[in-house]
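Colleague: Provided below are the primary sequence and the corresponding predicted coordinates.
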Amino acid sequence: MNFYTSSYTEHVGPGLSGNGIGIQYFNINPTTSKITLLESYETINPGYFALNPKEELLYTFQERQQNLAPKLLCFKTDQGKLELLQSLEINGGLPCHILHLKKYNCLMVSCYETGNFLKYDLDENGIPLPFSQNIKYTGGSINQERQEGPHAHLSYYDKAHDLLLLVDLGNDKIYSLKYQNNQFVQTNEVSVPAGGGPRHLIQHPNSNYCFVSNEMTGEVSLLKWQNNAWQWIKNVSIMTQDHNNVASASAIKLSICGRFIYCGVRSTNSISILKFDPDTEALNLIEEVPTQGITPRDFEISPDGKLLIVGNQDSESLVVFSVCEDSGMLEVVEKVDGVRSVCCVGFGGSF
């Protein structure tokens, strides 16, 4: 199995910087879990990336403030070797997430600093064209330091209901949009408890539930599809450890079976494991597993569901855990030091 990482290479914003290389491509032996670096490519602050296996493309951006003119980047990839094909203006600041939406042949880029979501159409070869839609909301929420206005953090495609979901940390909202006449048009919105700061979202395999990680309170919001819209059901804490009233949840991922939710917690350097029962809607924290490093910003579960790889951003390490299918528990099986400032992990295969 092969996977990519991206890393921060310079100052990003207040309190956030890195000294990474850019994009790296690794092999992990599925039997021994040994990790081997195959390729490296230097590029500025590729904070997140998305893959297009059909066209053998990797999409990313420069996570930079608006005054530094960040760019959207498109690379051709051959066994992890990257060739830059396109560089386009990003009309925003601190892009932090990118989605490849195959059905509508476009990319969605979420810009944290400026609070907007940008749509880039793709040509017949998957190459991005200049942005064709700029979606931005107004408002804010109760945390005046972090929620003085909208802060776009993630876009997600809800295939079952044909909706684009936009997660706004600044407004404590998740917006639902339909595709009409080459544009995304809002149809609904759902709020999570004020001050939560929704960051990332995943969807249950049965499509009737979503789980939202709230960065600022260290809670997961359970959403349910009912009355033809997403509705908030409840929040569940992902921490029992003392975090000095400063929570910092990061990525959220789901086991293949849908019974276990994994949440990164940067304030406690751990991954919290929750168990979900769709029959009763019970969502319970069952374990907090140390990541053997500092600042687990992102992690990913292998396509076969057997391994979880976490990037510890501030301790320069990748750590591999085995995943128990029955219990959801994690066990360390490999650690690689010297992988600097990792901010995104994604399985890409060889295309």
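Modeller: Good, I have the coordinates.
Colleague: When you work out contacts or count neighbours from here on, use the C-alpha atoms and nothing else.
Modeller: OK.
Colleague: Determine the number of other residues adjacent to residue 26.
Modeller: By other Cα atoms under 10 Å, 21 other residues sit near residue 26.
Colleague: The one 3 residues further on too?
Modeller: Other residues lying near residue 29 total 12 when counted by other Cα under 10 Å.
Colleague: ok now do it, which residues does it touch?
Modeller: Neighbouring residues of residue 29 by Cα atoms under 8 Å, 6 or more residues apart in numbering: 1, 35.
Colleague: Over to residue 207?
Modeller: So residue 207 contacts 158, 160, 225 (Cα under 8 Å, 6+ apart).
Colleague: Name the helix or strand for the second one, please.
Modeller: If I follow you right, that is residue 160. Using DSSP states H and E, residue 160 sits in no helix or strand.
Colleague: ok but residue 20 is inside a helix, no?
Modeller: No - under DSSP: H, G, I helix; E, B strand; the rest coil, residue 20 sits outside any helix and is assigned coil.
Colleague: ok, now which ones touch it?
Modeller: 7, 8, 9, 10, 339, 340, 341, 342.
Colleague: mind listing what the closest residue to the first one other than its chain neighbours touches?
Modeller: Leaving out its chain neighbours, the residue that sits closest to residue 7 by Cα to Cα, 6 or more residues apart in numbering is residue 342, at 4.2 Å. The contact partners of residue 342, taken as Cα under 8 Å, 6+ apart, are 5, 6, 7, 8, 20, 297, 298, 311, 312, 313, 316, 317.
Colleague: cool, and residue 310?
Modeller: 291, 296, 297, 298, 299, 300, 318, 319, 320, 345.
Colleague: what's the answer for residue 338, then?
Modeller: Here residue 338 is in contact with 316, 317 (criterion: Cα under 8 Å, 6+ apart).
Colleague: and the gap between it and residue 299?
Modeller: For residue 338, the distance to residue 299 (Cα to Cα, to the nearest Å) stands at 17 Å.
Colleague: Residue 157 belongs to a helix?
Modeller: No - Residue 157: not assigned to a helix; according to three-state DSSP it is strand.
Colleague: what about the strand or helix carrying residue 274, distance to the chain center?
Modeller: If you go by DSSP H and E, residue 274 is part of strand 270-277. Relative to the centre of its chain, strand 270-277 is centred 17 Å away, using Cα atoms, centre = their mean, to the nearest Å.
Colleague: Which strands and helices lie in contact with that strand?
Modeller: Contact here means 3 or more Cα pairs under 8 Å, 6 or more residues apart in numbering; DSSP states H and E; on that basis strand 270-277 packs against strand 260-265, strand 282-290.
Colleague: List just the nearest of the contacts of residue 342 to residue 246.
Modeller: Checking the contacts of residue 342 against residue 246 by Cα to Cα gives residue 297 as the nearest, at 15.6 Å.
Colleague: right, and the helix or strand after the helix or strand harbouring that closest one?
Modeller: Taking DSSP H and E as the criterion, residue 297 maps to strand 296-301. Remark: after strand 296-301, the chain's next helix or strand is strand 307-312, criterion DSSP H and E.
Colleague: what's the angle between that following strand and strand 260-265?
Modeller: Counting by axes from the mean of the first three to the mean of the last three Cα atoms, to 10 degrees, strand 307-312 points 10 degrees away from the direction of strand 260-265.
Colleague: let's bring in a second one:
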Amino acid sequence: MKYTGYIGTYTKKDSKGIYSFSLDTDEAKLTDVKLEAEIGGPTYLKITDDKKYLYSIAKDEGQGGVASYAIDQNTGGLTFLNQQLADGPNPCHVNTDSERRFLFSANYHKGTVDSYVLNQDNGTISPAVSTIQHTGSGPDHRQEKAHVHYAGMTPDEKYLITVDLGSDLLVTYTVSEQGELAEANRLEIPGGSGPRHLTFHPKRENIAYIMTEFSSEIIVLNYDSSNGSFSIMQSIGAIPDDFTENNQGSAIHITSDGKFVYAGNRGHNSIAVFRVDDESGKLTFVENTSTEGDWPRDFVLDPSEKFLIAANQETNNLVLFSRDAETGKLKLLQSDINAPEPICLKFL
């Protein structure tokens, strides 16, 4: 089987925009890294559930925002549709609801979350209908103000969840029929942890996992759908206790069977593997696997979940691992696939 993947990138050095690649699961090889769309700063990507559209972060001449592309169902090629830009820095995260009614972006530099209405007929993005400014700070010197880093719907799609790295907050919002946001609840994350990304358990919708950037740990949460509140059940480290150099947590993903959680470590340059307890949803550490490069900003499971691909930002390489479905452990297959400034990986 051949799968098409996409690479979101920085465009500060050699990258020109959004790239694609191929994974051949029969040969267990990554190939064909090529430019698909020339655009500034497409650091995060979202492919809609119906696979028709790709949404991207965008920036251009002092403005930042979001862009939309139609996906060619035969070739995987991208056709630019439109973009919505505003003055100032570009966002860092983009997401949609499952029905492709709304698009949400999180802006690290501005400390804001934005919501947009999507055109159901052609996938284009309307101007922002809601912009929420976060406030606050944290004890770490990098937490001088709010830095919203993630925005995504709960599995029941009753709420939008935002994770604020700068003020150690998880904030829950309701989303109106017009796409407007209103705060419903919030959870204070331990000070200085720097919550960065979040994923929900695919089988148990009341369990979620946060990866922290500064404390390099996963925080296991219980979600109450009645009011959008969360409570902390467990915190577990993602790097060895004796590692004292700089490390910053990056991405977090969970397998579709809910049995394993994977988390990225920039600095320790590893993927941490955790087994999920079937009853409680709590985690047990399995191992750290080297990403064979520097600063793994993101990684992705392929659609078969037999493979995991990591993206090393500083060494400009993709790394392919096979994945043992019983143990969760990773085995290195390929580490020499060049990709410029890789930041985000998504499969079609």
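Modeller: That came through, no problem. Just so it is clear, the structure is predicted and the values come from calculations on it, not from any experiment.
Colleague: Okay, buried residues for stretch 129-140 of the first structure please.
Modeller: Using 16 or more other Cα atoms under 10 Å as the test for burial, stretch 129-140 of the first structure gives 129, 131, 134, 135, 137, 140.
Colleague: how about the residues you listed in CSV, adding distance to residue 121 of the first structure and secondary structure?
Modeller: Listed next are those as CSV, based on distance: Cα to Cα, whole Å; DSSP: H, G, I helix; E, B strand; the rest coil:
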residue, distance to residue 121 of the first structure, secondary structure
129, 6, coil
131, 7, coil
134, 12, strand
135, 14, strand
137, 21, coil
140, 29, coil
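Colleague: coming back round to it: in JSON lines, list the contacts of residue 207 of the first structure along with neighbour count and distance to residue 215 of the first structure.
Modeller: JSON lines is the format used below for the contacts of residue 207 of the first structure (neighbours: other Cα atoms under 10 Å; distance: Cα to Cα, whole Å):
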{"residue": "158", "neighbour count": "16", "distance to residue 215 of the first structure": "21"}
{"residue": "160", "neighbour count": "10", "distance to residue 215 of the first structure": "26"}
{"residue": "225", "neighbour count": "15", "distance to residue 215 of the first structure": "23"}
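Colleague: could you dump the residues you listed to TSV with distance to residue 27 of the first structure?
Modeller: Shown next, in TSV, are those (distance: Cα to Cα, whole Å):
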residue	distance to residue 27 of the first structure
158	30
160	33
225	38
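Colleague: Out of the helices and strands packed on strand 270-277 of the first structure, which gets nearest to residue 193 of the first structure?
Modeller: Per Cα to Cα, nearest to residue 193 of the first structure of those: strand 282-290, 16.9 Å.
Colleague: got the angle between that closest one and strand 260-265?
Modeller: Using the same axes, to 10 degrees, strand 282-290 of the first structure lies at 50 degrees relative to strand 260-265.
Colleague: so how much does strand 282-290 of the first structure differ from the second structure once superposed?
Modeller: On superposition with the second structure, the mean distance recorded for strand 282-290 of the first structure (mean Cα distance after the TM-score superposition for the first structure) is 1.3 Å.
Colleague: measure residue 48 of the first structure to residue 282 of the first structure for me?
Modeller: Counting by Cα to Cα - residue 48 of the first structure and residue 282 of the first structure are separated by 32 Å.
Colleague: and the residue nearest to residue 133 of the second structure when sequence neighbours are not counted, what is it in contact with?
Modeller: Leaving aside its chain neighbours, residue 133 of the second structure sits nearest to residue 112 (4.6 Å; criterion: Cα to Cα, 6+ apart). Applying Cα under 8 Å, 6+ apart, we find residue 112 of the second structure in contact with 106, 131, 132, 133, 134, 147, 148.
Colleague: ditto for residue 197 of the second structure
Modeller: 149, 150, 163, 210, 211, 212, 250, 251, 252.
Colleague: Now which residue in the first structure aligns to it?
Modeller: Under the alignment (TM-score structural alignment), residue 197 of the second structure maps onto residue 200 of the first structure.
Colleague: which SSE is its match in?
Modeller: Going by DSSP H and E, residue 200 of the first structure is part of strand 198-203.
Colleague: Off-centre distance for that strand?
Modeller: Averaging C-alpha positions (Cα atoms, centre = their mean) puts strand 198-203 of the first structure 8 Å from its chain's average.
Colleague: what's the mean distance for whichever helix or strand comes after that strand versus the second structure?
Modeller: Next helix or strand after strand 198-203 of the first structure toward the C-terminus (DSSP H and E): strand 209-214. Superposed on the second structure, strand 209-214 of the first structure shows a mean distance of 0.4 Å to its aligned residues (mean Cα distance after the TM-score superposition for the first structure).
Colleague: Strand 209-214 of the first structure aligns to what range in the second structure?
Modeller: By TM-score structural alignment, strand 209-214 of the first structure lines up with residues 207-212 in the second structure.
Colleague: got a list of contacts for the matching stretch?
Modeller: In contact with stretch 207-212 of the second structure (Cα under 8 Å, 6+ apart) are residues 165, 193-201, 217-223, 248-252, 263, 281.
Colleague: Neighbours of residue 296 of the second structure, how many?
Modeller: Around residue 296 of the second structure there are 34 residues (other Cα under 10 Å).
Colleague: same deal with residue 86 of the first structure?
Modeller: 15.
Colleague: same question, residue 159 of the first structure
Modeller: Neighbours of residue 159 of the first structure (other Cα under 10 Å): 11.
Colleague: Next one: the equivalent of it over in the second structure from residue 338 of the second structure, what distance?
Modeller: Under the alignment by TM-score structural alignment, residue 159 of the first structure pairs with residue 155 in the second structure. Going from residue 155 of the second structure to residue 338 of the second structure by Cα to Cα gives 35 Å.
Colleague: Give the helix, strand or coil label for residue 138 of the first structure.
Modeller: Relying on three-state DSSP, one would call residue 138 of the first structure coil.
Colleague: That one matches what in the second structure?
Modeller: Under TM-score structural alignment, residue 138 of the first structure pairs with residue 135 in the second structure.
Colleague: residue boundaries of the strands in the stretch 1-150 of the second structure?
Modeller: 2-9, 17-24, 29-38, 45-47, 53-60, 63-71, 78-87, 93-96, 102-107, 112-118, 125-133, 148-153 (DSSP state E, counting those that start in this stretch).
Colleague: got the angle for the first one vs strand 296-301?
Modeller: Which is strand 2-9 of the second structure. Going by the same axes, to 10 degrees, strand 2-9 of the second structure makes 160 degrees with strand 296-301.
Colleague: buried set for strand 2-9 of the second structure?
Modeller: Neighbour count says strand 2-9 of the second structure has 3, 4, 5, 6, 7, 8, 9 buried, by 16+ other Cα under 10 Å.
Colleague: Based on its surroundings, how many neighbours for the nearest residue to the second one once chain neighbours are set aside?
Modeller: Read it as residue 4 of the second structure. Once flanking residues are discounted, residue 4 of the second structure sits nearest to residue 22: 4.8 Å by Cα to Cα, 6+ apart. Counted with other Cα under 10 Å, residues neighbouring residue 22 of the second structure total 17.
Colleague: Alright, that wraps it up for me.
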